[in-house]
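Asker: give me a model of this one.
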Amino acid sequence: MKRIVSVSLGSSRRDHSFETEFMGVKFHIERIGTDGDWNRAIDLIRELDGKVDAFGMGGIDLYVYIAGKRYVIKDARRLMNEARKTPMLDGSGLKNTLERKCIMDIQRDGIMDLKGKRVLMVCAVDRFGMAEAFEEIGARLTLGDFIYTVGVPIPMHSLRTLRILGSVAAPFIVNMPFDKLYPTGKEQDVIIPKHSKYYYLADVLAGDFLYIRRYLPEKLNGQVIITNTTTREDMQMLKKRGISKVITTTPDMGGRSFGTNVIEAIMVTLMGRPIDKITPADYFSMLQELNLKPGVVNLEEFSA
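Answerer: This is a model prediction of the structure:
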């Protein structure tokens, strides 16, 4: 049995393990949160390095992509460098294919007509493929990268604007302490409604779940969330706050959806090739073979 361990800087309250099968290969998949403790995460990677088939890097991305250019998040290197024998995946190699495909599947399969819908992406630079797919379909985008990530109240409404402003800001942002950019540890359990008008105006809230959750208003009016890494407890909370439906870009695995870092780790394990030899076309081909479909939870029918 293949073993995948996602080492996350996030809360240990969100830990989960699950056994499943992909392409005839059995997998034990585990998420271990370190509550924002970098030293604990490093110790865990050192302990398991060479003993598991692949690591997922949870709660942090190694790269962000803007208009085809890759920017390395400085703090993420600290974790990546500790995995010397076992490949470590943060999901960035897969996001542009999996999440783009998910949006297209939602539209093509009639899950939801996204054309003309008002879509808030709290942070688009870590979901650039998803943002491009929304724009291609004809959704009306509000990109909250500057509002919610660095506290500058500038909403953007096109990827062209994000490309221009993002390419200027990215070299500085990726060198900031990561906990200033993204909630880690116990901070992931805290919800601080902020600039709520953009949530109220949206039909769809899309992107990283912890970003969406972090600033979620007390009561919304039937919005749909397109995201991943959701738990049953998250679904209960979202139902109480007025969300009507949750669509996950990764399938349900034992009561929760895992992040793209885990799906990428599974795919790299199945391919059995060095990471630097795997192309976006390889990911797309395997996605077609695995036939991963969006998960859909109608919260009006959801019960604990």
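Asker: please count neighbours and contacts with C-alpha atoms only from this point.
Answerer: Noted.
Asker: in the lengthiest helix in the chain, what counts as buried?
Answerer: The single longest helix within the chain, with elements called by DSSP state H, is helix 92-108. Judged by neighbour count using 16 or more other C-alpha atoms under 10 Å, the buried positions of helix 92-108 are 92-107.
Asker: and the helix or strand hosting residue 163, how far out from the chain's middle?
Answerer: Per DSSP states H and E: residue 163 is located in helix 159-173. How far helix 159-173 lies from its chain's middle: 20 Å, per C-alpha atoms, centre = their mean, to the nearest Å.
Asker: report the buried residues of the helix or strand following it.
Answerer: Heading C-terminal from helix 159-173, the first helix or strand you meet, by DSSP H and E, is helix 197-201. For helix 197-201, a neighbour-count test (16+ other C-alpha under 10 Å) marks 198-200 as buried.
Asker: which SSE is immediately downstream of helix 197-201?
Answerer: Assigned by DSSP H and E, the successor of helix 197-201 is strand 204-206.
Asker: next up, the contacts around the residue most central in space within the chain.
Answerer: When C-alpha atoms, centre = their mean is applied to the chain, the residue found nearest the centroid is residue 208 (4.4 Å). By C-alpha atoms under 8 Å, 6 or more residues apart in numbering, the residues touching residue 208 are 122-123, 127, 227-228.
Asker: how about residue 237?
Answerer: If you count contacts by C-alpha under 8 Å, 6+ apart, then residue 237 has nothing around it.
Asker: one more pass at 10 Å, please.
Answerer: Contact analysis of residue 237 by C-alpha atoms under 10 Å, 6 or more residues apart in numbering lists 213, 218, 231, 243.
Asker: and residue 52, by the same measure?
Answerer: 2-5, 45, 85-87.
Asker: report the contact partners of the closest residue in space to residue 44 that isn't next to it in sequence.
Answerer: Distances taken as C-alpha to C-alpha, 6 or more residues apart in numbering put residue 7 closest to residue 44, at 7.6 Å, once the chain neighbours are dropped. Residue 7 makes contact with 15, 30-34, 40-42, 44-45, 55-60, 79, 88, 261-262, according to C-alpha under 10 Å, 6+ apart.
Asker: whichever of these end up buried, select them in PyMOL.
Answerer: Under the burial definition 16+ other C-alpha under 10 Å, those of those that qualify are selected in PyMOL by:
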select buried, resi 15+30+31+32+33+34+41+42+45+55+56+57+58+59+60+79+88+261+262
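Asker: narrow the contacts of residue 7 to those in helices?
Answerer: Using DSSP H, those in helices are 40-42, 44-45, 79, 261-262.
Asker: another one to check against the first:
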Amino acid sequence: MKNIASISLGPLSLDCNFKTNFLGHDFEVVRIGTDNDFKAAEKLVAEWRDKVDALGLGLVHDHYWVGTHYFHQRDTAKLEKLAGDTLVSTGARLREIVQEWSLRSAQQELNSFFNNAKVLFLSGTTNYRLASVMGEYTENLSFADPVLQFGAPGLLHSLKALERYAAGSDPVLRFGPEDRVLPSLAPAKLVNKVLLKRAVRDADVVVASYHQLERYGPEDLDGKVVLTSTISPDRQQALKERGVRVVIDCSIQLFEQTVGLNIIEAMILAALGKPAKEIAHDDYLEIFTDLDLKPRIIYPIEGKKQINRFAFVIHPLSQKYLTNLKPLEILSKVSPPAVMDVVEKAIAHTPPMVYSPVEGIRSPSGVEAKGWLITVGGTPKQIMSHSPEFTYRQLLAAADMAKKMGAQIMGLGAFTKVVGDAGVTVAKRAPLPITTGNSYSASGALWAAHDAAARLGLVELEHGKRIKGKAMVVGATGAIGSACSRLLARTAEEVHLVSPESAKLLVLEKSILQESPEAKLVLASYADSDRSIGDMDMIVTATSGAGKKILDIMKVKPGCVITDVARPLDLPAEEVAKRPDVLVIESGEVYLPGEVRMKQIGFEDHNVVYACLAETIVLTLEGRFENFTLGRTIEWEKVHEIYKLGLKHGMRLAAISGVNGVFSDEDIDRVRRLALEAREKAKHPSGQHASGPDVALEE
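Answerer: A predicted model of the protein is given here:
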């Protein structure tokens, strides 16, 4: 029987005594706390050193390196010296391995959660090795050492700053343990309690001992991921009550009793019969392998996991949107149009800013997403009047902002994804992954079109999916347009591809026919030049016309379903009003899972968002922090994949809406009735073809 005693500066209430078998040896282990009484710890070490095979020292400061500086802990050295010839361990060697192993394992299990995360270390100097590993994933590191040790009114924000601080503070701190140094600064520490609470609340991840975490309540720790150690069931319950989502326990659970790493390493020393400095890393690797150890990643709240983070770039869709700002609304009422034109030009040069935080998105998987809508000032008119490099600079500034806020991916909205090479250059230069959202926009557009056609009931859907009719894509060579063209080529009897870019159109045709040899395709430069426009059962408009007329709605077949994907819309309200017998819907908006909280972005229901934003959110929930949709060629596989991932995370098609809001069943029935009447008149003309104008006048 081998005997182990752990003398801890921790609380007496955690004392325990147990027997177990470990590494082929029988052990009896006793843990004795001292309630931070160092003198009592000295007496206990002297008392137990000759009674045991190895001693563990709990809640003492390890000797450690910070950068190139080695920090020798005087009080720890005293206890080690008192142990005499008895093997003694603080758990430092094992802790170094377990902490890094736990962190890297969590990064893998949580799908790169630590990428760009805001991480707060309550003690950076004693966790320097862990901070260095964390620095591989994020630069958003903060260290509370100067606040806790000196009452200084500020945190450190880089490893270099921590190294300089450690070197400069060592001559002072070496005179005593942290909690007993500089008592004259205690009032300053109390003043900075508010600063620390704010830092904890602002962090995504908090690295601290459990005793440090006890100082903070649910208002501070709700939604957090914490890296700590020695989490017993009681401690797990306490963290659950504080709202902690994920606990990464940097210790090993080998026994029914939760014990510190100093005890486990003392048992290893006793089993191997040699001090820690003589144990090779291969010995530890063999132990980990033989025991089949697993990292402890705990989800205290059932059904709730980590909160991932995203950013999404928006911009005003017209000069009218600028008047949503109260000062500009007043200015627009008293100023001539020329003044607002100048304002529009000036605002295009303003730096990005956060328009709204986004919270409350919750996947059935338990993962949540939060984010920030970042606005750049340019309207489509201004964006298109500048060189692509102008917009690139704005987007890269937004990406830098997003990274500092902790976003793991950034999406591009509206015209920001149209400019230049459609996100490729931005993705190359940005400090975080980029997606345009066009894969889900294409999927959502046809999802909505299919749903609208099914509700309207004027075109036959074979097996509920394939369209027995003709379809047209206006803007077919664009990113979303080309994806819609490929999808419709698989589902419609005949597809008309419309684009003024003749060369690109020919290449697109060849590409589609290689994928779908049976597809029947017709090419046209403009929608109105295609004489078959009046035969279309479904039309998708996906141009970047920014207000230019892209088709004559009066030529469209009664009962046609037009899906307008463009922003600003290709078909303004006054055009749509001319044809009440045509169903014009606004792309395919997506309904997010959860109870979403954010400022309005054009929908009364905050759970409803554009599909491009939904793509960014789906990737965030899935933990797919990668450049997903970029450029003007969208892969069919990604369109299909993002659709499936959306369903997995609880996304659904929002209510079908048009320029005047959501279409009710009565609205759909009215369009159907008018379309059937118009078609009947076309069959039996009374002197004139019953085209759009007659229907409009009739209404």
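Asker: let's have the ones in helices among the contacts of residue 7 of the first structure in a markdown table, adding distance to residue 286 of the first structure.
Answerer: Formatted as a markdown table, these follow (distance: C-alpha to C-alpha, whole Å):
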| residue | distance to residue 286 of the first structure |
| --- | --- |
| 40 | 33 |
| 41 | 30 |
| 42 | 31 |
| 44 | 30 |
| 45 | 27 |
| 79 | 27 |
| 261 | 15 |
| 262 | 15 |
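Asker: just checking, residue 157 of the second structure touches residue 139?
Answerer: Yes. The pair residue 157 of the second structure / residue 139 is scored as a contact, 8.5 Å apart, by C-alpha atoms under 10 Å.
Asker: which residues are in contact with both of the two?
Answerer: residue 119.
Asker: okay, the two: which has more neighbours?
Answerer: residue 139 (19 against 16; other C-alpha atoms under 10 Å).
Asker: skip the chain neighbours and tell me the closest residue to that one.
Answerer: Residue 139 of the second structure's closest residue in space is residue 116 (C-alpha to C-alpha, 6+ apart), at 6.5 Å.
Asker: surely that neighbour forms part of a helix?
Answerer: No. Looking at residue 116 of the second structure with DSSP: H, G, I helix; E, B strand; the rest coil, it is coil, so not inside a helix.
Asker: who's in contact with the residue opposite it in the first structure once aligned?
Answerer: Alignment note (TM-score structural alignment): residue 116 of the second structure maps to residue 116 of the first structure. Neighbour list for residue 116 of the first structure: 134-135, 137-141, 203 [criterion: C-alpha under 10 Å, 6+ apart].
Asker: coming back round to it: if we go to the second structure, which of the contacts of residue 208 of the first structure are intact?
Answerer: Retained in the second structure (both residues aligned by TM-score structural alignment, their matches' C-alpha atoms under 8 Å) from those: 227-228.
Asker: would you mind writing the ChimeraX command to select the buried ones in the contacts of residue 208 of the first structure?
Answerer: Here is the ChimeraX command that selects the buried residues among the contacts of residue 208 of the first structure (16+ other C-alpha under 10 Å):
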select :122,123,127,227,228
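Asker: now the contacts of residue 208 of the first structure as CSV including distance to residue 192 of the first structure?
Answerer: Output for the contacts of residue 208 of the first structure, formatted as CSV (distance: C-alpha to C-alpha, whole Å):
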residue, distance to residue 192 of the first structure
122, 14
123, 16
127, 22
227, 19
228, 20
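Asker: give me the subset of the contacts of residue 208 of the first structure lying in helices.
Answerer: Going by DSSP H, the helices hold none of these.
Asker: in strands only, show me the contacts of residue 208 of the first structure.
Answerer: residue 227 (DSSP state E).
Asker: please say which position in the second structure residue 140 of the first structure maps to.
Answerer: So, by TM-score structural alignment, residue 140 of the first structure is matched to residue 140.
Asker: surely that match meets residue 157?
Answerer: Yes. Contact status for residue 140 of the second structure versus residue 157: in contact at 7.2 Å, counting by C-alpha under 10 Å.
Asker: can you list residues touching both of these two?
Answerer: With C-alpha under 10 Å, 6+ apart as the test, residue 140 of the second structure and residue 157 both reach 119-120.
Asker: how near is the residue nearest to residue 88 of the second structure when sequence neighbours are not counted to residue 435 of the second structure?
Answerer: Closest residue to residue 88 of the second structure apart from its sequence neighbours, by C-alpha to C-alpha, 6+ apart: residue 55 at 4.6 Å. Using C-alpha to C-alpha, to the nearest Å, residue 55 of the second structure is found at 55 Å from residue 435 of the second structure.
Asker: just residue 339 of the second structure next, same as before
Answerer: Counting by C-alpha to C-alpha - residue 339 of the second structure and residue 435 of the second structure are separated by 36 Å.
Asker: now residue 621 of the second structure
Answerer: Residue 621 of the second structure is 14 Å from residue 435 of the second structure, by C-alpha to C-alpha.
Asker: so the residue lying closest to residue 23 of the second structure once chain neighbours are set aside: helix, strand or coil?
Answerer: Of all residues not flanking residue 23 of the second structure in the chain, residue 271 sits nearest, at 6.7 Å (C-alpha to C-alpha, 6+ apart). Secondary structure, three-state DSSP: residue 271 of the second structure is helix.
Asker: list the contacts for residue 271 of the second structure?
Answerer: 2, 22-27, 53-54, 265.
Asker: before we move on, what about residue 2 of the first structure?
Answerer: 19, 21, 25-29, 52-54, 266, 269-270.
Asker: buried ones among those residues?
Answerer: The buried subset of the contacts of residue 2 of the first structure - by 16+ other C-alpha under 10 Å - is 27, 29, 53-54, 266, 269-270.
Asker: redo the residues you listed as TSV? Include distance to residue 238 of the first structure.
Answerer: Listed next are those as TSV, based on distance: C-alpha to C-alpha, whole Å:
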residue	distance to residue 238 of the first structure
27	30
29	26
53	34
54	32
266	29
269	34
270	34
